[in-house]
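**Q** A predicted structure for the sequence below; I have some questions about it.
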Amino acid sequence: MMVTDVEQSLLRRETLNTYLNAFRSAWWVVALGAAVCSVAALGFSLLQTPQYKASATLYVTASQGNNTAAAYQGSLASQERVASYVKLAVTESVLADGVQRAGLNISADDAEHSVAASAASDTSILSISATRGSAWEATRLANGTAEALAEYVRTLETPAGGGSPLAKLTVVAPASEPSSPISPRTGRNVVLGAVVGLLIGAGWVVVRTKYNTRIHTESDLVAALGVPVLAGIPHDGRFDTHAIAEFSSGGSVAGEAFRKLRTALSFVSIDNPPSVLVVTSAVAAEGKTTVSINLAAALADTGRSVCLVDADLRRPQVAGRLGLNENVGLTDWLSATSVELVDLVQSTATDGLTVLASGSIPPNPAELLQAQRVGEGLRVLAAKFDYVVVDSAPVLPVADTVSLCQWGDGVVLVARSDASRTNEVRDAVAHLAVTETPVLGGVLTDLARDALPYGYGYGYGYALLHSNSDLGESTDVATKIRS
């Protein structure tokens, strides 16, 4: 199957729209993730004991001669000693003396976990810091340790024979009491929590969208069907109270979508267009009856004569929705040889549209629809009307539609956006394959308005994905009703 660059670009655009729509509908998940993680970070921060850090700075000097060379050597000696003094600062003897000088009631081991020493590279500057749960304790411990280290170095560097120390430490910047803790950093933690929550929520939306088996867009339905999508039908509240969309000039978006479906079907086979169309779905509640009624009305809107047959003999709805007699129809003709089929057809308020209701519900619908007499009846209707649209039962729950499809020219498979599942649609296509009646294409119902390509119902479903030359999807439509 070859796909042009334009088609690939449009498919990528629809994939992007799928994710954008997913984020639009699940924005609250992302927001909730950010809120939960922010609150968790705030709670974690509030449960932590504040930690204060105070630092004292010392300067190392070594004995120097009176000339420049000696001064340089003394400077090098100071830098070399700094690394040793960093290690001395955290020895037990220095820390014990530091704790005593600070006047704190803590052990040397406790002080070891609180005190840290560091030195700036290639300098004679040494820093001693102390971190405690109290700003006062941190300050006292840092200064006490600095004084203890200076005294320890003075003793260590004094020659055994007496005299001046070879090096000394001088506290040049005593530790001052910090005004705010170094941890927890509540503001930063809350922001990081929000970011993590956003990422978790966004990741959930992406993964759910990618691996969700529900059909959302026309491209999803194309992938499941393996044949073109003829039209996408938007959600329309009018269908709650009216069976037929508004087809008048400047009518509804749904009306335009059904016109597109009508046009798409006329191009399925230009030389031999199908006249007996079976409309079905994989499972119930996917909009097949709505599609059947409005496809028939759209065909009648062109001035053609159309007969809509309710062949869903288990849950018939056509007559009820159109306000017609539900008790007389197809099953009555199948069981009574003396009745003429055309005498059971009822007129509707729509010019050119007539209806053959289901009639009484039989105990054996599948066997009834498989009978040769059904094919004969559809031939009679096809001879009298330009089009025959057959509303059938769902494919997967019962065998009725598989029995019925053998008498049609082609099948239109209906799926519902955000409800139908890919595996169900594929199973339905596999069931229909045994009848050798081609699936002409799919119809995706209940689309959100913002999910409609190009904003006014003119999706690229048929024009893009039904190109015979590029995609090799041409289908030979049976033009004779099988007997």
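**A** Looks like it came in fine.
**Q** can we go C-alpha only for contacts and neighbour counts from here?
**A** Fine.
**Q** residues contacting residue 324?
**A** 346, 348 (Cα atoms under 8 Å, 6 or more residues apart in numbering).
**Q** So it, which state does it fall into?
**A** Under the three-state scheme (DSSP: H, G, I helix; E, B strand; the rest coil), residue 324 adopts coil.
**Q** One more: residue 16?
**A** helix.
**Q** also this one, for the comparison:
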Amino acid sequence: MKAHLAFRDVPDHLHDDGSAHRDGETFGPATSGLTRDLLDFEAMRLAFLINRKMILGIMAGGLLVGVASAVFMPRIFTARASIQIDQQARKVLGTEDSEPLANGSEADRMLQTQVDILNSRAMARRVSDALGLAASDTFLEQSTGRAPSGLTPGERVDRVIDTLQRNLDVDLPHNSRVVGVMYKSRDAALSAKVANTFVAEFIKGNIQRKFSASSYSLEFLGNQLSVAKRRLEESERTLITYSRTASLIDTSAGMAGKTGIAQGPQSLVTANLVELNDRSAEAKANRLQAEERWHQASGTPLMQLPEVLSNNAVQQLLQQRAEQAAKLQELRAHLKADHPSVVQATTQLNELDNEARTIAESIRGSIKNQYMVAARQDGAMQSAVNGLKSATLSEQDRGVRYNILKREVDTNRQLYDSLLQRYKEVSAAAGVTVNNISQIDVAEAPRKPTSPRVLINIGLSIILAAGAAVLAVILRSRLFDTINDPRDVERRLALPLLGVVPMDLGGSPLTTLLSPKSDIAEAYHAIRTSIELSSSVGLPKSLLLTSSSPSEGKSTSSYALARDFALQGKRVLLVDADLRRPTLHRIVDVDPGVNGFSSVLARKVGFQDAVVPTLIENLSFLASGPVPPDPANLFSGTSLREFLAEVGGSFDLLVLDAPPVLSIADAMELTAEASATVFVLQTGGVRVKAAQQSVMRLRRAGGNIIGAIVSKYDTKMAGYDYAYSYRYGY
């Protein structure tokens, strides 16, 4: 049977840490097998199979913990109430104070502030006092399942408050003003009772804070109002006292009532001066008007004055004169001038002219008299105003102080009026208990417990157990970093895999080897084929088998390969090169004390005298011989090289069973002279670091390592993977 893996050339160099590189490619610890195996499902399957007992134990323990938690954990009941928190309360009177509406982060901060108040220790103390929870140990017993002992009253209060805070859960959902208030307890009725009490005390506390603020404002305004009233009274008394002392009479109210316009503060003298001044201005205007009319009348012909022309009597006389003048004109046309009728008409016409002129003169005289009266009145008024001016100027000096006192009175009155108005508003709003927090849902005693959740607890236990199992596998792989997967030989040791020898469940691999169809026999057939194909020059003359430590299967592999090559017709010499702890003599059934390999190297006998035939055709055996005092000296000379050269002419293949690499230095001497070296590893029996150090030491000694054999591999554990299964089922 041909090997299932093609062999690559041996890496050019092996580093001190066990990593190897070839043509720019790095192998070994530089690329951790565990890291690469994270996505290697085959490696994960193998890791599970290797650690299946531990994993199943951890998973079973996790399942038991989950079931135990569901069975033995106390039943917890959660009651839920809900409240709505608005930024502003509805106004009743319309005069209540209100803060501006907040937006964005300010609104969220306001809601979070209310949640913090609910979670505060002061709120828990209010609930404790309202329900009387700290009066006895009943509440603590209901909450914890056992009654505390030896608690002082102060300690009991602290314990109750801590329990309330610990079991309270306030839920503030996103984009909502409805806040959930939940309380957990072992008693369903107690949970609902405490949750509702938290809501009630929270609303009551909010109202009390607002009422306290209103009471403080009312008290503050009352004090300020008393101070303002006292200041107003004092300023009014001071103003009245000064006005009496200075003989100042304020007539501003009377003037305002007359004119309808608010006047400044005026005394009696000032009021008279103002009134006389107004009359003087009126008299002066009348004089100027009368004077203008007189000047016009005196410069205008008498009968052309407007007042004369507009007089009714004058108009009648002028009409009569016109009629008489027409009549006279008619008489003169027929009669002579001295005719009595003409003379009479002329006399009547002259009389009409005289009457009209008389009336016109009286009208002009009336205009002159009006002018004279207006001039006298103007003079009298101006004289009276001039007399009051000096008295007014003297009074103004005293009015400066009066005005200062008057302004102080007005300021104090305005302050008093505004405080009085605000006091009335606050007094009216103080009794209004509209709140911005309202209860939406009332907590009811829950019918089902919220904890423990059986399925969730079991699921979480299984998940945690699975995580612990994975962690345990990783830690175990780190602490016990052994070769468990045959593929690790190439990935971590940078060695070609010659083959895998399955574990013999019967306990006697040599007996199983006699069956040609057994897994072990098939495995060594494949390894023998791999060795033949390992080099283009064919089968090596000498083949050395070694391992990191004892009991890894190198002696069994040496015998099995020598036997297999012999059965193929090759002349094979099997040499027990372990001069310290030989084991092949038991397999071949030869006395170890006879002349053997040590005797040949010591040149006591020739190898022909020491070699003994075996029951297998073409297979000869050279025992280790007597144990020398210093085996290393036998390998360090030229006797080993001479022995190999001499034996090479008599046998087709020399198989050397060498001692372990890490125990002594004999293996390095042997690998330097052997044509090829095979490294044997026991599955799970050698750490990767030790194997890497062994390979490194063999390479430094000049050994030609053609590959590695993985022994004692549990094929059942691996699931009979096609790459490593040697059972063909013929």
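**A** Looks like it came in fine. Small disclaimer: the values here were computed from a predicted structure and weren't measured.
**Q** Report the TM-score for the pair.
**A** For this chain pair, the superposition-based TM-score is 0.72 by TM-score structural alignment, normalised by the length of the first structure; 438 aligned residues with a Cα RMSD of 4.5 Å.
**Q** Would you mind listing the buried residues in the longest helix anywhere in the first structure?
**A** In the first structure, taking DSSP state H as the definition, the longest helix is helix 186-211. Within helix 186-211 of the first structure, the residues scored as buried using 16 or more other Cα atoms under 10 Å are 186, 189-198, 200-202, 204-206, 209.
**Q** So which residues of the stretch 601-730 of the second structure form helices?
**A** 607-610, 631-636, 639-648, 666-673, 688-700 (DSSP state H, counting those that start in this stretch).
**Q** on that earlier part again, next, the mean deviation of the longest helix of the first structure compared to the second structure.
**A** Compared with the second structure after fitting, helix 186-211 of the first structure has a mean deviation of 2.7 Å; criterion: mean Cα distance after the TM-score superposition for the first structure.
**Q** Run through who's touching the next helix or strand along the chain from that helix.
**A** Going down the chain from helix 186-211 of the first structure, the next helix or strand is helix 218-225, by DSSP states H and E. Identification of contacts with helix 218-225 of the first structure by Cα under 8 Å, 6+ apart yields 11, 14, 215, 228-229, 232, 415, 422-423, 425-426, 429, 441-442, 444, 461.
**Q** Name the member of the residues you listed with the most neighbours.
**A** Neighbour counts for the contacts of helix 218-225 of the first structure, by other Cα atoms under 10 Å, peak at residue 232, which reaches 33 neighbours.
**Q** Map that residue across to the second structure for me.
**A** Matched to the second structure by TM-score structural alignment, residue 232 of the first structure sits across from residue 500.
**Q** now swap in residue 308 of the first structure and tell me
**A** Using TM-score structural alignment, residue 308 of the first structure sits opposite residue 574 in the second structure.
**Q** Quick check, its match in contact with residue 656.
**A** Yes: Residue 574 of the second structure is within contact range of residue 656, at 6.2 Å (criterion: Cα atoms under 8 Å).
**Q** any shared contact partners between these two?
**A** residue 558.
**Q** Double-check that the match of residue 308 of the first structure belongs to a strand.
**A** Yes: under three-state DSSP, residue 574 of the second structure sits within a strand.
**Q** What residues does residue 246 of the first structure make contact with?
**A** 252, 254-255.
**Q** Tell me the counterpart of it in the second structure.
**A** Residue 246 of the first structure maps onto residue 514 in the second structure, by TM-score structural alignment.
**Q** All good on my end, thank you.
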